[in-house]
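>>> sequence plus predicted model, see below.
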Amino acid sequence: MIMDSRTVLYKLKDYKSPKSKITQLIKKNELIQIRRGLFETDPSAPPYALLSAVYGPSYLSFEYALYWYNIIHERVSVITGAVFGKNKIKEFQTPFGFYLYQPVPKAVYPYDVGIFTENGYSWQIASPEKALCDTLYKAPPLKNVFELRSFLFDCLGMEERVLRSLKNNDIRFLAPRYGRKNTMLLLQFLEGA
């Protein structure tokens, strides 16, 4: 279970020195410090479920979500999340893994995000279409559909049949809201122009 330092201190209030007890619990691996002021009691907690607790509000997206949905096949070790209202990329190395948070436009942030629950943990994850648009948003500028194809199929390792199985209406809704040529090229490619 994820707990902040106030909650941990409250649970240990009957000890003479709650802060010393926290140190003992950390040494015995009964309490894992994720980052300053944030703890987890379960060493086997799924890393992706901790994304929003580490830094947020955020949702799983980019390559991590594409891998989650089997859209790309190369294993992704960095847990990638989208945030808005932040100016720069944030990184956190924790006992549960490396987390990378990248900003997306406020205009797209609330759309096409689902909530998953597993073993008492809940987290948000972008839809496959949104994860792809988020990935294209942060990618280097692409000049044309040929470069887009190269990025999708060669760099990301997507298969065209998987790309064509995505919901065009969702991409049609999202793509213009990013204000980037990359997402508009995706829409152009899917609509066959």
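Ah, there it is.
>>> drop to CA atoms for contacts and neighbour counts, all remaining ones
OK.
>>> which residues in the chain form helices?
Using DSSP state H, the helices assigned to the chain run over residues 5-11, 18-27, 51-54, 62-68, 128-138, 145-149, 160-164, 168-174, 181-190.
>>> give me the contact list for the longest one.
Residues outside helix 128-138 that contact it (CA atoms under 8 Å, 6 or more residues apart in numbering) are 61-63, 65-66, 69, 71, 82, 104, 112-113, 166-167, 170-171, 174-175, 178, 180, 182-183.
>>> ok, the second one next?
Applying CA under 8 Å, 6+ apart, the set of residues contacting helix 18-27 from outside is Val8, Leu9, Leu12, Tyr15, Leu31, Ile32, Gln33.
>>> of these, select the buried ones using a ChimeraX command.
Entered in ChimeraX, the line below selects the buried ones among the contacts of helix 18-27, by 16 or more other CA atoms under 10 Å:
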select :8,9,12,31,32,33
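>>> just the ones of the contacts of helix 18-27 in strands?
Among the contacts of helix 18-27, DSSP state E puts Ile32, Gln33 in strands.
>>> got the helices of the chain as a markdown table, with distance to Asn119 columns?
A markdown table is the format used below for these (distance: least, CA to CA, whole Å):
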| stretch | distance to Asn119 |
| --- | --- |
| helix 5-11 | 21 |
| helix 18-27 | 23 |
| helix 51-54 | 16 |
| helix 62-68 | 17 |
| helix 128-138 | 23 |
| helix 145-149 | 39 |
| helix 160-164 | 30 |
| helix 168-174 | 30 |
| helix 181-190 | 35 |
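>>> so which of those is nearest Asn87?
Closest approach to Asn87 among these (CA to CA): helix 128-138, 13.1 Å.
>>> mind checking how far the closest one is from the chain centre?
Relative to the chain's own centre, helix 128-138 is displaced by 11 Å; criterion: CA atoms, centre = their mean, to the nearest Å.
>>> below is structure B, check it against A:
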Amino acid sequence: MDNPLERLGNIPVTASVLESLFPHIKRGNQKVRLLERDKQIIRLKKGLYVCNPKITGQILSTELIANHLYAPSYVSMSSALRYYGLIPEAVYTKQSMTLKHSRNFDTPLGRFEYTSMPKRVFSVGLTSIKKEGYAFVMATPEKALCDLIANSPNVNLRYLKDAEIYLEEDIRMELEDFKQMNTEIFEEYIKVGKKAESIRTLLKLIKK
């Protein structure tokens, strides 16, 4: 007999969705506990689960999980820059921005960090990354870089040389890749986001 969990794929689901898959069991919450005990599902937080990829045959996406774990949110900063291949260092914490309060979650699939930001900045420079059967929201490379600078307390890019050192030495981004970025997103961020002077310096460097 087919396992009803297979149809869920790698999309995080609530306990009530899991219970609905087993209508013949009157105490659905007990079934959820048994599924977790048997490692058929992985608990992300209270009431939110994802199916074991051994059952579904689908690889788990930490980006997709990040969107569901604390919403509304989008993956950003070093996590997004690494996803795009713009920085060489591995990023072991999934970093996201949110409209809610800043919060962290430690899960069996790793640590997820959420940084609060104002609504006026949230919608600037977002993109939907589409995969087979699912999609997740992530910052564009430009927005991810702006978010990283805006939320790094010791980063203050007053001069072009400061920006060059930050990109090449601090986060090890290739200047050639940086020069390909979309200036319009930097311009939008300057109007509404934090660290406007630092972002303005980046803009000057791109146009140099």
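Structure's in. What do you need? Here the structure is a predicted model, which is why all the values come from computation and not from measurement.
>>> let me see the TM-score of these two.
The TM-score (TM-score structural alignment, normalised by the length of the first structure) is 0.89; 190 aligned residues with a CA RMSD of 1.8 Å.
>>> on that earlier part again, out of the contacts of helix 128-138 of the first structure, which end up buried?
Listed as buried from the contacts of helix 128-138 of the first structure are 61-63, 65-66, 71, 82, 104, 113, 166, 171, 174-175, 178, 180, 182-183; burial here means 16+ other CA under 10 Å.
>>> can you tell me, leaving aside adjacent residues, what's nearest to whichever residue in the second structure pairs up with Phe39 of the first structure?
When the second structure is aligned by TM-score structural alignment, Phe39 of the first structure is paired with Tyr49. Excluding its sequence neighbours, the residue lying closest to Tyr49 of the second structure (CA to CA, 6 or more residues apart in numbering) is Arg43, at 4.6 Å.
>>> leaving out chain neighbours, which residue sits closest to whatever residue of the first structure lines up with Met181 of the second structure?
Matched to the first structure by TM-score structural alignment, Met181 of the second structure sits across from Leu166. Nearest non-adjacent residue to Leu166 of the first structure, counting by CA to CA, 6+ apart: Glu129, 6.3 Å away.
>>> near the aligned partner of the one you found in the second structure, how many other residues are there?
Aligned counterpart of Glu129 of the first structure in the second structure: Glu142 (TM-score structural alignment). Counted with other CA atoms under 10 Å, residues neighbouring Glu142 of the second structure total 25.
>>> to which residue of the first structure is Gly110 of the second structure aligned?
Gly110 of the second structure maps onto Gly97 in the first structure, by TM-score structural alignment.
>>> now do the contacts for the residue nearest to its match when sequence neighbours are not counted.
Spatial nearest neighbour of Gly97 of the first structure, chain neighbours left out: Pro47 (6.6 Å); criterion: CA to CA, 6+ apart. Listed by CA under 8 Å, 6+ apart, the contact set of Pro47 of the first structure reads Ile79, Phe96, Gly97.
>>> ok, and the closest non-adjacent residue to the counterpart of Arg158 of the second structure in the first structure?
Aligned counterpart of Arg158 of the second structure in the first structure: Asn144 (TM-score structural alignment). When the adjacent residues along the chain are set aside, Asn144 of the first structure lies closest to Leu185, with 6.8 Å between them (CA to CA, 6+ apart).
>>> and for the equivalent of that neighbour over in the second structure, the neighbour number?
By TM-score structural alignment, Leu185 of the first structure lines up with Thr201 in the second structure. As a burial measure, Thr201 of the second structure scores 20 neighbours (other CA under 10 Å).
>>> same question for Tyr109 of the first structure.
Count around Tyr109 of the first structure with other CA under 10 Å applied: 22.
>>> dump the residue contacts of the spatially most central residue of the second structure.
For the second structure, the residue nearest the mean C-alpha position is Val75 (2.0 Å; CA atoms, centre = their mean). Neighbouring residues of Val75 of the second structure by CA under 8 Å, 6+ apart: Glu63, Ala66, Asn67, Lys94, Gln95, Ser96, Met97, Val137, Met138, Ala139.
>>> doesn't Ser78 make contact with the fifth one?
Read that as Gln95 of the second structure. Yes: counting by CA atoms under 8 Å, Gln95 of the second structure does reach Ser78; the two are 7.0 Å apart.
>>> re the thing from before, roughly how far apart are the match of Glu129 of the first structure and Tyr84 of the second structure?
Look at Glu142 of the second structure and Tyr84 of the second structure: by CA to CA, to the nearest Å, they are 11 Å apart.
>>> distance of the alignment partner in the first structure of Lys131 of the second structure from Thr183 of the first structure?
Matched by TM-score structural alignment, Lys131 of the second structure corresponds to Glu118 in the first structure. According to CA to CA, Glu118 of the first structure stands 32 Å off from Thr183 of the first structure.
>>> ditto for Ile34 of the first structure
34 Å.
>>> what's the answer for Ile72 of the first structure, then?
Distance, Ile72 of the first structure to Thr183 of the first structure, using CA to CA: 18 Å.
>>> go on, Gln93 of the first structure?
From Gln93 of the first structure to Thr183 of the first structure the distance is 30 Å (CA to CA).
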